[in-house]
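Participant: need a 3D model of the sequence below.
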Amino acid sequence: MNIRATRVGEQMKKEMGEILNRKIKDPRIGFVTVTDVQVSGDLQQAKVYISVLGDAEQRENTLKGLAKAKGFIRSEIGQRIRLRKTPEITFEFDESIDYGNRIESLLHEIKKESDDHQENE
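Facilitator: As a prediction, this is how the structure comes out:
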């Protein structure tokens, strides 16, 4: 990825967090954290990675709400970042957070089993 795309992605990530948590009033959208924004080299596409607090239903509702608000979000980004053309936005869940949490809970279980085993010796 080129440096300009990286910079635009970083700027979008910052602005996106502000927009999602302050400007959008859709009740379907839960507590959203923007974890990353990857912008294509030609600055035409932006993939926004998010994590959502809540269960699978909450996550789905949030995605639906974001899809509905995409036009508004894009125009807000366009006003805040000086680009000739605002990138098309797609939202995706950041699976790495769930993956990291799963690993952490497994490590915690292993440690607990190890501690229990040592107590019983």
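Participant: all contacts plus neighbour counts: C-alpha atoms, from now on.
Facilitator: Fine.
Participant: how is the spatially most central residue of the chain assigned, secondary-structure-wise?
Facilitator: A centroid search over the chain (CA atoms, centre = their mean) returns residue 50, at 1.4 Å, as the residue closest to the centre. Counting by DSSP: H, G, I helix; E, B strand; the rest coil, the backbone at residue 50 sits in strand.
Participant: setting aside sequence neighbours, what's the nearest residue to it?
Facilitator: residue 34 (4.5 Å; CA to CA, 6 or more residues apart in numbering).
Participant: let me know whether the one you found touches residue 19 as I believe.
Facilitator: No. Contact criterion CA atoms under 8 Å: residue 34 and residue 19 do not qualify, at 10.5 Å.
Participant: who has more neighbours out of these two?
Facilitator: For residue 34 versus residue 19, the count of surrounding residues by other CA atoms under 10 Å is larger for residue 34: 22 against 15.
Participant: quick one more, to check against the first:
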Amino acid sequence: MIKAYPRTRRIGEQIRRELAELIRDELRDPRLTLISMTSVDVSRDLAHARVYVTLLGDPAERAERVAELNHAAPLLRRELGRRMHIRTVPKLEFRYDEVIERAAQLSALIDTAVADDARKHHDDPSSADEVGAEKPV
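Facilitator: Model (predicted):
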């Protein structure tokens, strides 16, 4: 991950907003309408920007949409240059952001563990010896 500095963070946020607008208004590709820009990591020298996106669909469709975005990256970069007032417009690289999927997987694992634990305590008669239960003297 690229280390964020206040200026690169600010520029990354501006790029994220502008790209969302450009994709919606300029590309006009119906397959790219349900894309969300989650974050943009900009290198300190502003030469490169990784744009993380989320979108619906199976993994093959997502890979295809990300490839389409990377194919359109030079056009988007040129349009960013017209809209933003910075000397160097970063080269754009689009990547699928897997954070949401990973969070859902972790949440499912936690739910499964909690359910298993509750089932074990419910089925086990010695579970009355748990915290708060009085032990005979």
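Participant: the residue nearest to the centre of structure 1 corresponds to which position in structure 2?
Facilitator: Correspondence of residue 50 of structure 1 to structure 2, assessed by TM-score structural alignment: residue 53.
Participant: for residue 67 of structure 1, grab the count of nearby residues.
Facilitator: Counted by other CA under 10 Å, the residues lying close to residue 67 of structure 1 total 14.
Participant: helix or strand: which one has it?
Facilitator: helix 56-80 (DSSP states H and E).
Participant: and that helix, which residues are buried?
Facilitator: Neighbour-count burial for helix 56-80 of structure 1, counted by 16 or more other CA atoms under 10 Å, picks out 58-59, 62-63, 65-66, 69-70, 73-74, 76-78.
Participant: quick one: which of those is nearest residue 10 of structure 1?
Facilitator: Within these, proximity to residue 10 of structure 1 (CA to CA) peaks at residue 77, which comes in at 12.3 Å.
Participant: pull the contacting residues for the closest one.
Facilitator: Residues counted as contacts of residue 77 of structure 1 (CA atoms under 8 Å, 6 or more residues apart in numbering) are 12, 15, 16, 86.
Participant: adding distance to residue 1 of structure 1, write the residues you listed out as a markdown table.
Facilitator: Formatted as a markdown table, the contacts of residue 77 of structure 1 follow (distance: CA to CA, whole Å):
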| residue | distance to residue 1 of structure 1 |
| --- | --- |
| 12 | 15 |
| 15 | 20 |
| 16 | 20 |
| 86 | 18 |
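Participant: now tabulate those residues in TSV and tack on distance to residue 95 of structure 1, neighbour count and secondary structure.
Facilitator: Listed next are these as TSV, based on distance: CA to CA, whole Å; neighbours: other CA atoms under 10 Å; DSSP: H, G, I helix; E, B strand; the rest coil:
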residue	distance to residue 95 of structure 1	neighbour count	secondary structure
12	20	24	helix
15	22	17	helix
16	19	23	helix
86	26	18	coil
